[in-house]
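Visitor: missing the sequence, but the structure's below:
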């Protein structure tokens, strides 16, 4: 069970997180009356400081959190690896980076994690839901700067978004799908969850281009695989039993199951997926996948940290600071 946080102290003392930080670190600029109130709130809540972090330096120590899905495969594994690498690098720059894992597509778990944050800024990769927006609003009100990561949350009070243009990613996938299939046949779309804005936006972009330019193709209703390999495999096989598939557009994770299903189909459908992982890289090399649309997640992590530092210092980051470019890989340009 998580203990009391700085946010709890701030709420009990009825002051901002910045004021609590000044009192705890003896930075001055706070009246004696408020100092006493904060100290009383510390005693009341039972808050215990992270002395290891506080004693790193007398200079400002930044505390940044990344609230992201847990997992050890695919894109999520690459994300965690990039974050772990940044953790080590940033320690020398007085930045403490905490990884807060949550269950993918589980709004209740994500809300609980948001409520227990203790940081100056947070990058959030979460589902789009009213409950999430409420927690982000609470963080914003308490002085915590909030970024949405990979999947935007435009209906929330987040400060900015760091990630690719997911509508453009879907449109790009559709352009190649339409050309590769010769504008005819049935195409299956598979998302992880339609509650994830990055997935829903990719589907939107994909449908737009297919309807605009490739009306000869029939789009099946999008399946939701929950980023689970077995579920993705069943979705493909069930669809293929009903009609031949000329194309499969897979938006989320679960590519191991997709590969198993594709290998049973003859003729093989054109298969376009997202994120260059060890699994998708090998599938490109052996011809199972035809195209991978990738975002550079390390660049995303680095950009998010830079933006969080700017916002924490009340500086305005460049308008395009959070834009992450898309890369397109085929068997011919994969390393």
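Guide: That came through, no problem. In this text, all values refer to a predicted model and were calculated from it rather than measured experimentally. Numbering: from 1, shown residues only.
Visitor: CA only for contacts and neighbour counts going forward, please
Guide: Fine.
Visitor: ranges for the helices of the stretch 201-335 of the chain?
Guide: Ranges of helices in the stretch 201-335 of the chain, per DSSP state H, counting those that start in this stretch, are 229-242, 255-262, 278-285, 297-312.
Visitor: Any idea which of these gets closest to residue 82?
Guide: helix 297-312 (5.4 Å; Cα to Cα).
Visitor: So which elements touch that closest one?
Guide: The helices and strands touching helix 297-312, judged by 3 or more Cα pairs under 8 Å, 6 or more residues apart in numbering; DSSP states H and E, are strand 62-69, helix 74-91, strand 121-124, strand 145-149, strand 160-162.
Visitor: Please identify the buried residues of that helix?
Guide: Neighbour counts over helix 297-312 (16 or more other Cα atoms under 10 Å) mark 297-301, 303-305, 307-309, 311-312 as buried.
Visitor: Run the angle between that helix and strand 145-149 for me.
Guide: Note on geometry: by axes from the mean of the first three to the mean of the last three Cα atoms, to 10 degrees, helix 297-312 and strand 145-149 are set 160 degrees apart in direction.
Visitor: which other residues reach helix 297-312?
Guide: 62, 64, 78-79, 82-83, 86, 120-123, 145-147, 149, 162-163, 316-317, 321-322, 324 (Cα atoms under 8 Å, 6 or more residues apart in numbering).
Visitor: rewinding a little: residue 116 is nearest to which of the helices of the stretch 201-335 of the chain?
Guide: Ranking the helices of the stretch 201-335 of the chain by proximity to residue 116 (Cα to Cα) places helix 297-312 first, at 18.7 Å.
Visitor: what separates the closest one from the chain centre, distance-wise?
Guide: Taking Cα atoms, centre = their mean, to the nearest Å, one finds helix 297-312 lying 13 Å from the centre of the chain it belongs to.
Visitor: next up, a second structure to put side by side with the first:
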């Protein structure tokens, strides 16, 4: 059956008249609205089924930042393992070296015409937003993973609510420390270029301001998810100041753990971080860390593959926000 303009209008959230203007290339429609209508028309099969929609394997390329980040290495493994169980998809994982906007743009341009969909963990930057929008207009389905990117035409975002995760970290830290007494807090962030890290910081600060004003952030360090930088900053801080709590927003936890152990302050400082890795698992067991806020990379890999493959085949799948899970020494899940 022929797809009607009314069906496209319902999916795009616009009027049939707007759909008519877009499909007949008439003036008077904003660029973003035009992109939304064209995406809805493609998804519904208005232009006919592509070869991929007829049954060929969906070609998906994932872009992850290259580096020592243990969570990203685990996510890469989960994406490849999940793909092996899905014959309807063909997955390639590209690790972006020196992962700034220029490197991401170059990597995206290198796969144009060679994939049907893209999943990406990347900084939220104007150059990258423009490149992703252009790829979307050419029919490539886009989904963000772990850290969202604003104002782009995408299928959806798969990842935790990072602002809620930051608020949860603030609640944990505040409850672990004694009430009614001023405490000095250090915050380490991977990179403010990542929207997810920025949102965690916002959530953390807002919770402290609301519920624990006696907790004072005396150090804020951007470490680029580099364990060496995290170690150096933590070691210097612990040697010159009395710190009661540490919140690690991104990676680099191995360096913080090393500094706490070397200064023999593991039991004196409340340490909250993110993502269950080999490093954070060991740190929980030996009580260097007090709690880890985890997102499940296996579920995230499953959901983004489901979302992208469905979109390429002209189907709609809702966004899936994985649940936040707090892991302590006593409830560490089995491997």
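Guide: Sure thing, it's come through. As the structure is a computational prediction, the values presented were derived from the model and not from experiment.
Visitor: before we move on, the earlier item: which of the contacts of helix 297-312 of structure 1 are buried?
Guide: Looks like the contacts of helix 297-312 of structure 1 have 62, 64, 78-79, 82-83, 86, 120-123, 145-147, 149, 162-163, 321-322, 324 buried, using 16+ other Cα under 10 Å.
Visitor: picking up where we left off before, can you put the helices of the stretch 201-335 of structure 1 in TSV and add distance to residue 8 of structure 1?
Guide: Formatted as TSV, the helices of the stretch 201-335 of structure 1 follow (distance: least, Cα to Cα, whole Å):
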stretch	distance to residue 8 of structure 1
helix 229-242	40
helix 255-262	42
helix 278-285	42
helix 297-312	20
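Visitor: Residue 35 of structure 1 is nearest to which of those helices?
Guide: That would be helix 297-312 among these, by Cα to Cα, at 22.3 Å.
Visitor: average gap between the closest one and structure 2?
Guide: Once the two are superposed, helix 297-312 of structure 1 sits an average of 0.8 Å from its aligned residues in structure 2 (mean Cα distance after the TM-score superposition for structure 1).
Visitor: So residue 120 of structure 1 versus residue 300 of structure 1, what's the distance?
Guide: 19 Å (Cα to Cα, to the nearest Å).
Visitor: Kindly report the same for residue 73 of structure 1.
Guide: Distance of residue 73 of structure 1 to residue 300 of structure 1, computed by Cα to Cα: 18 Å.
Visitor: One more: residue 95 of structure 1?
Guide: As judged by Cα to Cα, residue 95 of structure 1 and residue 300 of structure 1 stand 17 Å apart.
Visitor: And for residue 251 of structure 1?
Guide: Taking Cα to Cα as the measure, residue 251 of structure 1 falls 19 Å from residue 300 of structure 1.
Visitor: Check residue 276 of structure 1 too.
Guide: Relative to residue 300 of structure 1, and taking Cα to Cα, residue 276 of structure 1 is found at 15 Å.
Visitor: what does residue 152 of structure 1 give?
Guide: To residue 300 of structure 1, residue 152 of structure 1 is 13 Å away according to Cα to Cα.
Visitor: go on, residue 187 of structure 1?
Guide: Applying Cα to Cα, the value for residue 187 of structure 1 to residue 300 of structure 1 is 31 Å.
Visitor: Also residue 287 of structure 1?
Guide: Residue 287 of structure 1 is 29 Å from residue 300 of structure 1, by Cα to Cα.
Visitor: before we move on, what about residue 293 of structure 1?
Guide: 15 Å.
Visitor: Do I have it right that residue 156 of structure 2 meets residue 144?
Guide: Yes - contact criterion Cα atoms under 8 Å: residue 156 of structure 2 and residue 144 qualify, at 6.6 Å.
Visitor: Quick check: closest non-adjacent residue to the residue at minimal distance from the centre of structure 2.
Guide: Taking Cα atoms, centre = their mean, the centroid of structure 2 lies closest to residue 146, which sits 1.6 Å from it. Take residue 146 of structure 2 and drop its neighbours on the chain: the residue closest to it by Cα to Cα, 6 or more residues apart in numbering is residue 159, 4.4 Å away.
Visitor: Aligned counterpart of that neighbour in structure 1, please.
Guide: With TM-score structural alignment as the criterion, residue 159 of structure 2 lines up with residue 163 in structure 1.
Visitor: Quick check: that match touching residue 322?
Guide: Yes - in this structure, residue 163 of structure 1 is within contact of residue 322 by Cα under 8 Å, at 6.1 Å.
Visitor: Now do the contacts for the match of residue 159 of structure 2.
Guide: Shown in contact with residue 163 of structure 1 (Cα under 8 Å, 6+ apart): 149-152, 295, 300, 322-324.
Visitor: again with residue 274 of structure 1
Guide: 250-252, 292-294.
Visitor: what do you get for residue 254 of structure 2?
Guide: Residues near residue 254 of structure 2 by Cα under 8 Å, 6+ apart: 227, 231, 279-280.
Visitor: To which residue of structure 1 is it aligned?
Guide: In structure 1, residue 254 of structure 2 lines up with residue 256, judged by TM-score structural alignment.
Visitor: What separation do you get for the closest residue to residue 316 of structure 1 other than its chain neighbours and residue 88 of structure 1?
Guide: Leaving aside its chain neighbours, residue 316 of structure 1 sits nearest to residue 310 (6.4 Å; criterion: Cα to Cα, 6+ apart). From residue 310 of structure 1 across to residue 88 of structure 1, the span is 20 Å (Cα to Cα).
Visitor: swap in residue 9 of structure 1?
Guide: Distance from residue 9 of structure 1 to residue 88 of structure 1, by Cα to Cα: 29 Å.
Visitor: which of those two has more neighbours?
Guide: Taking other Cα atoms under 10 Å, residue 9 of structure 1 and residue 88 do not tie; residue 9 has more neighbours (25 against 13).
Visitor: Quick check, the more buried one in contact with residue 42.
Guide: Yes - contact criterion Cα under 8 Å: residue 9 of structure 1 and residue 42 qualify, at 5.7 Å.
Visitor: Cool, thanks, signing off.
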